[in-house]
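Asks: Provide a 3D model corresponding to the input given below.
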Amino acid sequence: MALNTQPNLTRPDDFYEALIDMHRGLDDAQSQSANAQLILLLANHIGNEATLLEAMRRAREGALEG
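Replies: Predicted coordinates for the structure are as follows:
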């Protein structure tokens, strides 16, 4: 499965708002835990190691650039 980097969310602003709301009221540790759990749930859903490794590589590169 190739990593899809093209816009693919029907309502990206609504998703972003829901993502922000997921963190509302959480302290830093809880917020980091929620992020980690979300990542693992989505990784399990994707299930393709090559795709996940490519996503991790790109995310790391993006973090280093920003």
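Asks: rest of the way, CA atoms for contacts and neighbours
Replies: Fine.
Asks: what about the closest residue to Ala43 other than its chain neighbours, how many residues close to it?
Replies: Nearest residue to Ala43 in three dimensions, chain neighbours excluded: Leu52, at 6.7 Å (C-alpha to C-alpha, 6 or more residues apart in numbering). Using other C-alpha atoms under 10 Å, Leu52 has 18 neighbouring residues.
Asks: Which helix or which strand is home to the residue most central in space within the chain?
Replies: When C-alpha atoms, centre = their mean is applied to the chain, the residue found nearest the centroid is Ile39 (5.6 Å). Counting by DSSP states H and E, the secondary-structure element that holds Ile39 is helix 28-46.
Asks: next up, for comparison:
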Amino acid sequence: MSLILEPNIPDPDGFYDELLRAHEGLTDDESEAFNARLILTLCNHIGDREILRAALEAAK
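Replies: So this is what the prediction gives:
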């Protein structure tokens, strides 16, 4: 399995709106903590260290 880097989210604009709404009312610190929890939740869901390592490199 390899890291998918092409757009792969159905209705990406709708998802982006959901993501922005999830941050509504949060302070900057709360927003950063939310992002960290979201990242760790998604990493746990993926679970594959090779994929996670590739994602770290792609995000640099």
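Asks: rewinding a little: the residue nearest to Ala43 of the first structure reaches Leu42, doesn't it?
Replies: No - if you go by C-alpha atoms under 8 Å, Leu52 of the first structure and Leu42 don't touch, sitting 9.7 Å apart.
Asks: how close does whichever strand or helix holds Arg21 of the second structure sit to the first structure?
Replies: Taking DSSP H and E as the definition, Arg21 of the second structure sits inside helix 12-23. When the first structure is superposed, helix 12-23 of the second structure averages 0.5 Å from its matched positions, counting by mean C-alpha distance after the TM-score superposition for the first structure.
Asks: And the contacts of that helix?
Replies: Residues from elsewhere that reach helix 12-23 of the second structure, judged by C-alpha atoms under 8 Å, 6 or more residues apart in numbering: Ile9, Ser31, Phe34.
Asks: The residue of the first structure most remote from its centre in helix, strand or coil?
Replies: The C-alpha centroid of the first structure is most remote from Gly25, which lies 19.7 Å away (C-alpha atoms, centre = their mean). Secondary structure, DSSP: H, G, I helix; E, B strand; the rest coil: Gly25 of the first structure is coil.
Asks: And it, how far from Ser31 of the first structure?
Replies: 9 Å (C-alpha to C-alpha, to the nearest Å).
Asks: What are the contacting residues of the helix holding Ile39 of the first structure?
Replies: Met22, His23, Leu52.
Asks: how does it look with 6 Å?
Replies: His23 (C-alpha atoms under 6 Å, 6 or more residues apart in numbering).
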